[in-house]
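J.: just a sequence and a predicted model for now, questions to come.
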Amino acid sequence: MHADSEINEVSPDLIAMAAEVMRILADPTRLAIILELEKHGELGVNALAELVGKKPSGVSQHLAKMRFARLVTTRQEGTSVLYRLVDEHALALAHEAIRQAEHAIAGGQIPPHHR
């Protein structure tokens, strides 16, 4: 374990913020948004809504929460607002959560990511 990742060196405020990030990511639509942004780079609300199978108004609300938590950022292109991931960290959390879910679903079998 790296010295900078020691739990006893992390402030309570940072732990609270990390828990908030995980709370925000603990939603299937938000995880799907992150995975779609990984595939496509930048997308508008309507395109994301279509890809995740939700209404644009709901996706917009999810994106607002994700933006507040600094998981996504925006860029204006004409009259469109495009969303993209701020960095790779939320994506890494999403991938690890999916790998953990594969273990839970595998029921004692070897999950796909270990094959």
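T.: Looks like it came in fine.
J.: please count neighbours and contacts with C-alpha atoms only from this point.
T.: OK.
J.: now do the strands in the chain.
T.: With DSSP state E as the criterion, the chain has strands at 72-77, 80-85.
J.: would you turn those strands into TSV with mean neighbour count and distance to residue 20?
T.: What follows is the strands of the chain, written out as TSV (neighbours: other C-alpha atoms under 10 Å; distance: least, C-alpha to C-alpha, whole Å):
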stretch	mean neighbour count	distance to residue 20
strand 72-77	15	15
strand 80-85	18	17
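J.: would you turn the ones you listed into CSV with distance to residue 39?
T.: As requested, the strands of the chain are exported to CSV (distance: least, C-alpha to C-alpha, whole Å):
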stretch, distance to residue 39
strand 72-77, 14
strand 80-85, 11
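J.: put this next to the first one:
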Amino acid sequence: MSSKDICEIKSVRTDLVNEISKNMLSEETLQKTCELFKILGDVNRIRILLALQHSELCVCELSLLLDMSQSSVSHQLRHLRNKNLVKFRKENKQIFYSLVDEEITKLIKKGEKNAN
């Protein structure tokens, strides 16, 4: 850290620091947020989520659409299910996946916007 990165005068606005401290997230919430971003740190999971924003899809449709093996798609869907980002329903011998909440795609779109 350079000397430009630290205060030259030791003056703390205690009231401001206390107010911000009250509004900080708990350690548990911070950990869960970090876990969510780790899940979103995989290109294939992002691709699956973006595909599901258009329609409910089965593993074989996702596999074809994303040019991935069905086992790879299933593996990624398992991670997304564990974080409650996708849900599924069974119809005969097919399992269809959909988003739990559209908010996740808004977050992805925000990331896309900020990446450019």
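T.: Here it is on my side, so go on. As the structure is a prediction and not an experimental result, all values here were calculated from the model.
J.: circling back: among the strands of structure 1, which is nearest residue 57 of structure 1?
T.: Among the strands of structure 1, the nearest to residue 57 of structure 1 by C-alpha to C-alpha is strand 80-85 (13.9 Å).
J.: tell me, that closest one lands on which residues of structure 2?
T.: Here strand 80-85 of structure 1 aligns to structure 2 at residues 94-99, judged by TM-score structural alignment.
J.: give me the mean deviation of the matching stretch from structure 1.
T.: Compared with structure 1 after fitting, stretch 94-99 of structure 2 has a mean deviation of 0.6 Å; criterion: mean C-alpha distance after the TM-score superposition for structure 1.
J.: how far away from the center of its chain is that stretch?
T.: Relative to its chain's centre, stretch 94-99 of structure 2 lies at 18 Å (C-alpha atoms, centre = their mean, to the nearest Å).
J.: among the strands of structure 1, which is nearest residue 46 of structure 1?
T.: Across these, the minimum distance to residue 46 of structure 1, taken as C-alpha to C-alpha, is reached by strand 80-85, at 10.0 Å.
J.: packing partners for the closest one?
T.: For strand 80-85 of structure 1, the packing partners by 3 or more C-alpha pairs under 8 Å, 6 or more residues apart in numbering; DSSP states H and E come out as helix 28-40, helix 45-52, strand 72-77.
J.: compute the inter-axis angle for the shortest one and helix 28-40.
T.: Using axes from the mean of the first three to the mean of the last three C-alpha atoms, to 10 degrees, one finds that strand 72-77 of structure 1 and helix 28-40 are set 50 degrees apart in direction.
J.: list the helices and strands strand 72-77 of structure 1 packs on?
T.: Partner elements for strand 72-77 of structure 1 (3+ C-alpha pairs under 8 Å, 6+ apart): helix 56-68, strand 80-85.
J.: between the ones you listed, which one is nearest to residue 8 of structure 1?
T.: Evaluated with C-alpha to C-alpha, those place helix 56-68 nearest to residue 8 of structure 1, the distance being 27.4 Å.
J.: and that closest one, how far from structure 2 on average?
T.: Here the mean offset of helix 56-68 of structure 1 against structure 2 after fitting is 0.3 Å, by mean C-alpha distance after the TM-score superposition for structure 1.
J.: many thanks, I have nothing further to ask.
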